[in-house]
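*Asks:* just to be clear, the model below is a prediction. Sequence and coordinates:
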Amino acid sequence: MTARQKTLVSLAGPAANLVLAVLLLAITWAFFDPAHLVFWSGLAFLGFLQVTAVVLNLLPVPGLDGYGALEPHLSPETQRALEPAKQWGLFILLILLFTPVLNRWFFSVVFWFVDLSGVPSQLVSIGSQLTRFWSAWL
């Protein structure tokens, strides 16, 4: 497989997430009916989750698709040096996302993309609250 083909394979997952995000958010924007707030909030939140997946996966962190897209174009020495980081990349990134500054930055990028769709962020927030079924027991 060529370097270009390996890059395209790595970008296929985020591309699928992007297509789904655009569809979900476009449908929500075009057909939103306040009489069915729960449904539309859930759909908006699903779109938000897809955007989150796109942004997360495109980060050039070893083990994620963003790095996978760049890796074929790196020198063999660099690839070998970063190989051990692949198994820990996502784990370390998730830990870092618990820090308030990085969390705010990451989700401001996600919400910036969601806001481009024209879907009100309040719908996403309502959808998020509705999926937290366990909060009724706390």
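*Replies:* That came through, no problem.

*Asks:* from here on, contacts and neighbour counts on C-alpha atoms
*Replies:* OK.

*Asks:* what about the helices in the chain?
*Replies:* 3-31, 37-57, 65-70, 76-82, 89-96, 100-116, 121-131 (DSSP state H).

*Asks:* okay, pairing it with this:
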Amino acid sequence: MRAAAPTRSDRRISPVFLGIAAVTAVAGWAVWTEYADATAFAVFLFVTGAWIVSLCLHEYAHARTALHSGDISIGAKGYLTLNPLKYTHALLSIVLPVLFVIMGGIGLPGGAVFIERGRIRGRWRHSLISAAGPLTNILFAVVCTAPFWLDALSGVPAPFRFALAFLAMLQVTAAILNFVPIPGLDGYGVIEPWLSHGIRRQVEPFAPFGLIAVFGVLWIPEVNGAFFDAIDAILRGLGVSDFETYCGQRFYRFWQDTDAFCRVGG
């Protein structure tokens, strides 16, 4: 059966996404004003909400690029509404990425939108569809770090600055890890159209385990240390200090005691 082109209702922003965005905005205001001495919990809500918003935008970028590349079935699947509940694998797209942030401070979106690749012609289009998601994380990181590299932090409360720094770290890690050319991640999707049919068939069975494998490797202390040293170097290049990302993570984990140095803004 021939798929219909997306209608206006297929493109309407979901109330679920708007609700998440509203919670994020309110939490951001609470962090800025240090409302009711609940700053750490507000940081948790703000960063988690903004992270989920970025996950939605990540998947939307895949879907929108696929739509313009020829897969008009995207609209009927609900991917253009930014509703995280419409993703084919809500566990991989929302639950696991949020757990990764809580457990290890690692930003790692999972692939979620189902794209009918047979409708798309041209290897470059296939590669661009896969690259669109992590490119969105890069853009999000640029926005989060803009106050730092523009030297526009005057008057910004320390907790809000720390929250932005931690959120920026999540976006940078998400972009880098997603561009790793391992089956199941967007980086492999970028190069897959250029591989031979034989290689793709051999690699295909490992795709469901790529995300878990990457997370497992990052638990190796030596790999973890080298990876986060590289992340810290990138963030320093964008004007974000190690101290700011450290304090952002300490505030985020509201169930733990926040260092006194972070409480007074360094």
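*Replies:* Looks like it arrived, so ask away. Given the structure is predicted, the values throughout are model-derived calculations rather than measurements.

*Asks:* circling back to that earlier point, could I get the helices of structure 1 as TSV with mean neighbour count?
*Replies:* Compiled in TSV, those are given as follows (neighbours: other CA atoms under 10 Å):
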stretch	mean neighbour count
helix 3-31	17
helix 37-57	22
helix 65-70	21
helix 76-82	12
helix 89-96	13
helix 100-116	14
helix 121-131	17
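
*Asks:* how much space between Arg263 of structure 2 and Val180 of structure 2?
*Replies:* 36 Å (CA to CA, to the nearest Å).

*Asks:* hmm, I typed the wrong one, I wanted Gly28 of structure 2.
*Replies:* Following CA to CA, the distance that separates Gly28 of structure 2 from Val180 of structure 2 is 32 Å.

*Asks:* neighbour count winner among these two?
*Replies:* Each of Gly28 of structure 2 and Val180 has its neighbours counted (other CA atoms under 10 Å); Gly28 has more, 24 against 17.

*Asks:* who touches the more buried one in this structure?
*Replies:* Taking CA atoms under 8 Å, 6 or more residues apart in numbering, we find Gly28 of structure 2 in contact with 42-43, 46, 160.

*Asks:* ok, Arg253 of structure 2 touching Ala42?
*Replies:* No. Using CA atoms under 8 Å, Arg253 of structure 2 makes no contact with Ala42, being 10.6 Å away.

*Asks:* neighbour-wise, which of those two wins?
*Replies:* Between Arg253 of structure 2 and Ala42, counted using other CA under 10 Å, Ala42 has the larger neighbour count: 28 against 18.

*Asks:* the more buried one reaches Ala30, doesn't it?
*Replies:* Yes. Under the contact definition of CA under 8 Å, Ala42 of structure 2 touches Ala30, with a separation of 6.1 Å.

*Asks:* how close does Leu18 of structure 1 get to Ala12 of structure 1?
*Replies:* Counting by CA to CA - Leu18 of structure 1 and Ala12 of structure 1 are separated by 10 Å.

*Asks:* actually, Gly66 of structure 1.
*Replies:* 11 Å.

*Asks:* likewise for Pro100 of structure 1?
*Replies:* Pro100 of structure 1 is 31 Å from Ala12 of structure 1, by CA to CA.

*Asks:* Ala44 of structure 1 too?
*Replies:* 23 Å.

*Asks:* could you do Leu23 of structure 1 as well?
*Replies:* 17 Å.

*Asks:* cool, Thr78 of structure 1 as well?
*Replies:* Taking CA to CA, one finds Thr78 of structure 1 at 24 Å from Ala12 of structure 1.

*Asks:* could you report the separation of the aligned partner of Arg80 of structure 1 in structure 2 from Asp186 of structure 2?
*Replies:* Aligned against structure 2 by TM-score structural alignment, Arg80 of structure 1 finds its counterpart in Arg201. Arg201 of structure 2 is 17 Å from Asp186 of structure 2, where distance means CA to CA.

*Asks:* ok, Val156 of structure 2 - how many residues close by?
*Replies:* Neighbour tally, Val156 of structure 2, other CA under 10 Å: 11.

*Asks:* nearest residue to it in space, please, no chain neighbours.
*Replies:* Trp32 (7.6 Å; CA to CA, 6 or more residues apart in numbering).

*Asks:* so who does Val98 of structure 2 touch?
*Replies:* Counting by CA under 8 Å, 6+ apart, Val98 of structure 2 has contacts 48, 51-52.
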